[in-house]
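Q: show me the folded form of this:
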Amino acid sequence: MDEILTEINGTSIRINFVANLPYNPHLKKLLSGKRKAGILSEVLFWQQVRAKTFHNMDFDRQRIIGNYIVDFYVKKLGLVVEIDGWSHDAKQVCDEERQRYLESLGLKVFRITDFDMKNNLQIVMKDLENFIIQHYRF
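A: Below is the predicted model of the structure:
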């Protein structure tokens, strides 16, 4: 039975919880360092979504999925949000492989550039709303 998680711009958004995601416990020691790094674009995004401030959705920051640490994750949607900084320019093949892996688990991946987070924040948040409506509408 489908359940409604929230509503965005008059559109009901359904829950799409993906159970039993793989987890590499060896990555856990890297989490606090990544969180403390304070990458500006991640901090800006976190300020927009923390404490269920974005359509009452619960975002996790720096979540381990398999052998990866994703930037943000919405459990009830099976939604990964990745912010690609300048370092990703040289890692395009790795990013594509990572995205294929995450999608193979039934997850959806929304990518944001570091530049857009810093310069077009409101557009990014509107694009995220549209992505969620497109993929999770009830």
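Q: can we go C-alpha only for contacts and neighbour counts from here?
A: Will do.
Q: next, name the residue at the spatial heart of the chain.
A: Val81 (2.0 Å; C-alpha atoms, centre = their mean).
Q: which residues touch that residue?
A: Taking C-alpha atoms under 8 Å, 6 or more residues apart in numbering, we find Val81 in contact with 70-73, 109-112.
Q: also this sequence, please, to line up against the first:
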Amino acid sequence: MPKRKIIPYNPKLKELARQLRNNSTKAEIILWQKLKRKQMHGYDFHRQKPIDNYILDFFCHELMLGLEVDGYSHQIIEIQLKDSIKERAMFQFGITVLRFSDRQVLKDMENVLRVIEDYIHTKETQP
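A: Down below sits the predicted model:
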């Protein structure tokens, strides 16, 4: 059995992550309904997971997969720059980040799930 990769954790973000879980957006709640309790092909996802100095909306350690659901504010250039920095940091830890807009989750959940499933299939079939 391969060793589980250790990912840095910032305990100072624990309370903020809890607050974010308790104040989830509608899109996050709807996507969580599809991910929780290992419903996504048996993989265990966590909500608002602190990693290093960031918090991922959803994270699966086994897949090294982060999911981000971006609201309207993510159209602002400064937020996009922060998102880019966050993605680069996750990449350094070996984490792939898939981004979806609130609109995609709310209006096209079928394709959102298909993208996640395609990632899982690719990951499972890699040597």
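Q: give me the TM-score for this pair.
A: Once superposed, chain against chain, the TM-score is 0.90 (TM-score structural alignment, normalised by the length of structure 2); 124 aligned residues with a C-alpha RMSD of 1.6 Å.
Q: can you add secondary structure, neighbour count and distance to Gly38 of structure 1 and give the contacts of Val81 of structure 1 back as CSV?
A: Output for the contacts of Val81 of structure 1, formatted as CSV (DSSP: H, G, I helix; E, B strand; the rest coil; neighbours: other C-alpha atoms under 10 Å; distance: C-alpha to C-alpha, whole Å):
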residue, secondary structure, neighbour count, distance to Gly38 of structure 1
Val70, strand, 20, 15
Asp71, strand, 21, 12
Phe72, strand, 22, 14
Tyr73, strand, 24, 18
Val109, strand, 18, 22
Phe110, strand, 16, 21
Arg111, strand, 14, 19
Ile112, strand, 19, 17
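Q: what's the most distant pair in those?
A: The span of those, defined through C-alpha to C-alpha, is set by Tyr73 and Ile112 at 13.6 Å.
Q: the residue nearest to the centre of structure 1 matches what in structure 2?
A: Mapped onto structure 2 by TM-score structural alignment, Val81 of structure 1 lines up with Leu67.
Q: in structure 1, where's the longest helix?
A: helix 121-136 (DSSP state H).
Q: give me the mean deviation of that one from structure 2.
A: Averaged over the aligned pairs, helix 121-136 of structure 1 sits 1.7 Å from structure 2 after superposition, using mean C-alpha distance after the TM-score superposition for structure 1.
Q: where does the match of Val81 of structure 1 sit: helix, strand or coil?
A: Secondary structure assignment for Leu67 of structure 2 (DSSP: H, G, I helix; E, B strand; the rest coil): strand.
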